[in-house]
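Asks: fold the following.
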Amino acid sequence: MKKNYLILLMAILLSVGSFPLLAQEEEEEEDWSMYDELELVDESNVKRFAKPTIVGLSPTRFLSVSYDQQLGYDMNLSTARFPASGSSGWGVDETAPISETGRVNFTGGMRFNSNIPIISKSNLVWQSGLNYMRVGYNIGSIEAEQGASGLTQILDERGLNNLNWTNTFFVPISEENFFIFQGALDLSGDYGWDLQPFNTVRWSLAAVYAKRVSERKRWGLGLARTYRVGNLNYVPVVMYDVTSADRKWGTEILFPARAHGRYNFSKNALLLFGYELEGQSYRINEFSVGNNSYEIRRGELRPRIELQKQLSGPFWMHFQAGYRIDWTFNADELEGSREFFRGFFGTQEYGMINNLSNTVYFNIGLSFVTL
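Replies: Now for the predicted structure:
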């Protein structure tokens, strides 16, 4: 009898203990009917965007420090006329009397450039950077006639400085097509650490529509408002970057600002050869009477070669050698500090007509890059 009770008790315990197991099995059973209305993801419908670079390009410099120096040359300056907008100025094609000459022993200074990613997404890349360029002068053998401006002495003592803030936006609109927008603010002149005055900040802007044809080729067309050759100008922009099938040869062109051929020795070393235009409009405080701004329109054409080589990891060095050709060193007096457009063909009078003889220059620097 006891045996029968024991068997009955075991049967009850087993049946009760099996309920949680059955319940768990019922909960884990998948009801596939709930997915009947869903469709599989079609990757062909996924929005794809153009990449910001192509293979083989020289590394993008996030941070760069360099030293630039020009060898000796002659400086010839005319007398300064105030106001330049009056009848006493000189036309573009007229020859102004030389009243001041000097032998520049060398011109040079430190340069700092930055290009920091702020936003880096597939549909938007925003990079921003602060940049500084020093153009110091060592001038000897100054000869000045009576009534000379004394600009050689000012340049020898104070030099020229440029503080720049640049923002670049890469905006793809499809897998091949994209826009590049770039805006910059420049404070340029013979100022010191006080950075005065701010009412002569000059701005530049560029917009380019481009196509990434393949991983080895892209091209673009656009328009720029620029001071790259001293005077305010509006110029068309042509971008053409290409890398050969063997990834040895290529071009890096953003005409007219710069144009280079490229030879890649390896992934760790390359050579660029071509030219760059450099310049800005520099305020001379001593000549800027009242609310007017007297500005040297400094512009240079620099044919050059540049060797870039990896040192270790993201650190690269570059060595640049070339020939500095004077594009313009003339000056304007801007009434009320307001800019005007002369372009390549304007006949507005200059307040001072100057010229510099051409010379050899060098630039050596260290960069933190991304490939």
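Asks: hey, let's count contacts and neighbours off CA atoms from now on
Replies: Noted.
Asks: can you give me the helices in the chain?
Replies: For the chain, applying DSSP state H gives helices covering 2-28, 151-158.
Asks: can I get these in a markdown table with mean neighbour count and distance to Ser141?
Replies: Output for the helices of the chain, formatted as a markdown table (neighbours: other Cα atoms under 10 Å; distance: least, Cα to Cα, whole Å):
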| stretch | mean neighbour count | distance to Ser141 |
| --- | --- | --- |
| helix 2-28 | 10 | 95 |
| helix 151-158 | 17 | 10 |
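Asks: of all these, which one is nearest Gly322?
Replies: Proximity to Gly322 (Cα to Cα) singles out helix 151-158 among the helices of the chain, at 23.2 Å.
Asks: who's in contact with the closest one?
Replies: Glu100, Thr101, Gly102, Gly136, Tyr137, Asn138, Ile139, Ile142, Asp190, Tyr191, Gly192 (Cα atoms under 8 Å, 6 or more residues apart in numbering).
Asks: looking at the residues you listed, which one is closest to Gly150?
Replies: Distances from Gly150 to the contacts of helix 151-158, taken by Cα to Cα, are shortest for Glu100, at 7.7 Å.
Asks: contacting residues around that closest one?
Replies: Asn76, Leu77, Ser78, Thr79, Ile142, Glu143, Ala144, Glu145, Ala148, Ser149, Gly150, Thr152.
Asks: what two of those are the furthest from one another?
Replies: Spanning the widest gap among those are Thr79 and Ile142, at 14.5 Å by Cα to Cα.
Asks: second input sequence below; structure requested for side-by-side comparison:
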Amino acid sequence: MKLTTLLLGAAAILCTIVQAQAQSPETEIMEEYASPSVVGMGKGKGIVIGYERLPSFDIKSDSKHPRLEDGQGRVRRHNKFDVKINAPVLNRPQTKVIFGIDYKFEEFNFEDVTPAAYDLYQYLEDRNLQSVGAQAVYLHSIDSRRFYLVRLRGELNGDFTKDDINSDLIDYFKPTIDLMYGWKKSPNYVIGVGLQLGYTFGRESIYPAIIYNHTYNNNWGVEAIFPANARLRYNVNEKTLLFAGYRLEGASYNLYVDEGSLSEFGEIELSRTDVKGLLRLEREIYDFLWFGVEGGFRQYYRNRVFDEAGSRNEILDNDLFGAGFVKVELFVVPPRRLMEKSK
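Replies: Coordinates of the predicted model:
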């Protein structure tokens, strides 16, 4: 799941909601409260539909268990699909709460496999590795310069079916917690610090985070939550935005294998971490409807299989070669007439 991209999207949505409110005489004189967003950031995304595809690349699997073989082959195709919906449930001057749900899956197709019908590749072939998630983002502005943000998220990750969810829900559950404290130095500059507990690095871990959002002039700006992502922004005009940067992506899937040599373990865990260097374009289609397209190079930093969920006993170490990627998105933003009413 894209942890930091959702954080940035939620923060942008929070800012958009505040801007989109029609002002009464009382709100016109009310103090402006701090938020993570800065002037020039794109509009908040309420609904997002995305599709990503990677072309073919090689894969090698080194066994870490005496009863498993080494294997190699070629990933002929790797597809990813996702849908996200975010909506406000509380919208007060100092306190905002956003609730979101999402669904995504990825699938692999293999060729030139050695040995033939290698168990891991055969199991993953055309199988949907799914993620169903829900999150709540809480933003509280202490005053016009300070704020803090809490994000709670839960996901069901794996090759589950409806029956699996009904009977073994807890086995697939992956929690994420983000805590951020920030300072709004000016409408163009926000900095913050925090901690993130999640799966950006493949396994559950706690790591520090630094927010740095800075708009330098009418065209250039930076949006970042280090170390997970950073991107340079260029505002061509109010309808077109360009980005260049990097993003870390991680995931952990619970898999129930009932055939082949992997079946002796029953439930295994596939954990991955990727690094993407990317270029991105966002462009308005019509008022509230936008599209995004991004492409670049995806390097697999770590891809491992463990003998059970949460275990440290690694049984396979997969070496996935780097490859280019392309992703397209269609998303809905607040209509321009609502933004104009707020001015």
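Asks: give me the TM-score for this pair.
Replies: Here the TM-score for the pair of chains, by TM-score structural alignment, normalised by the length of structure 2, is 0.81; 302 aligned residues with a Cα RMSD of 2.5 Å.
Asks: coming back round to it: now which of the contacts of helix 151-158 of structure 1 would you call buried?
Replies: Buried members of the contacts of helix 151-158 of structure 1, scored by 16 or more other Cα atoms under 10 Å, are Glu100, Thr101, Gly102, Gly136, Tyr137, Asn138, Ile139, Asp190, Tyr191.
Asks: just give me the neighbour total for the alignment partner in structure 1 of His140 of structure 2.
Replies: Pairing criterion TM-score structural alignment: the partner of His140 of structure 2 within structure 1 is identified as Val171. Applying other Cα atoms under 10 Å, we find 22 residues neighbouring Val171 of structure 1.
Asks: tally of neighbours for the residue in structure 2 that Ile116 of structure 1 lines up against?
Replies: For Ile116 of structure 1, the aligned residue in structure 2 is Ala87 (criterion: TM-score structural alignment). Ala87 of structure 2 has 18 neighbours, counted by other Cα under 10 Å.
Asks: on that earlier part again, just send the contacts of helix 151-158 of structure 1 back as TSV, with distance to Leu9 of structure 1 too.
Replies: Putting the contacts of helix 151-158 of structure 1 into TSV (distance: Cα to Cα, whole Å) gives the following:
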residue	distance to Leu9 of structure 1
Glu100	121
Thr101	120
Gly102	117
Gly136	103
Tyr137	107
Asn138	109
Ile139	113
Ile142	119
Asp190	103
Tyr191	101
Gly192	100
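Asks: just the residues you listed: which are in strands?
Replies: Counting by DSSP state E, the part of the contacts of helix 151-158 of structure 1 found in strands is Glu100, Thr101, Gly102, Gly136, Tyr137, Asn138, Ile139, Ile142.
Asks: nearest to Phe319 of structure 1 among those?
Replies: Closest to Phe319 of structure 1, out of all of these and judged by Cα to Cα, is Gly136, at 20.1 Å.
Asks: for the closest one, which non-adjacent residue is closest in space?
Replies: Distances taken as Cα to Cα, 6 or more residues apart in numbering place Gly159 nearest to Gly136 of structure 1, at 4.4 Å, with adjacent residues excluded.
Asks: which residue in structure 2 aligns with the one you found?
Replies: Aligned counterpart of Gly159 of structure 1 in structure 2: Asn128 (TM-score structural alignment).
Asks: the counterpart of Lys60 of structure 2 in structure 1 - how many residues pack around it?
Replies: If you follow Lys60 of structure 2 across to structure 1 using TM-score structural alignment, you land on Asn76. Residues near Asn76 of structure 1, counting by other Cα under 10 Å, number 19.
Asks: close enough to count as contact, Asn76 of structure 1 and Ile98?
Replies: Yes: applying Cα atoms under 8 Å as the test, Asn76 of structure 1 and Ile98 come out as touching, 6.5 Å apart.
Asks: identify the residues contacting Ile47 of structure 2.
Replies: Contacts of Ile47 of structure 2 (Cα under 8 Å, 6+ apart): Val83, Lys84, Ile85, Asn86, Phe331, Val332, Val333.
Asks: need those in a markdown table with distance to Leu316 of structure 2, can you?
Replies: Shown next, in a markdown table, are the contacts of Ile47 of structure 2 (distance: Cα to Cα, whole Å):
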| residue | distance to Leu316 of structure 2 |
| --- | --- |
| Val83 | 31 |
| Lys84 | 32 |
| Ile85 | 36 |
| Asn86 | 37 |
| Phe331 | 38 |
| Val332 | 41 |
| Val333 | 43 |
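Asks: just the buried ones from those residues?
Replies: Neighbour counting by 16+ other Cα under 10 Å classes Val83, Lys84, Ile85, Asn86, Phe331, Val332, Val333 among those as buried.
Asks: what about the aligned partner of the last one in structure 1, distance to Leu311 of structure 1?
Replies: Same thing as Val333 of structure 2. When structure 1 is aligned by TM-score structural alignment, Val333 of structure 2 is paired with Val369. Plainly put, Val369 of structure 1 is 11 Å away from Leu311 of structure 1 if you go by Cα to Cα, to the nearest Å.
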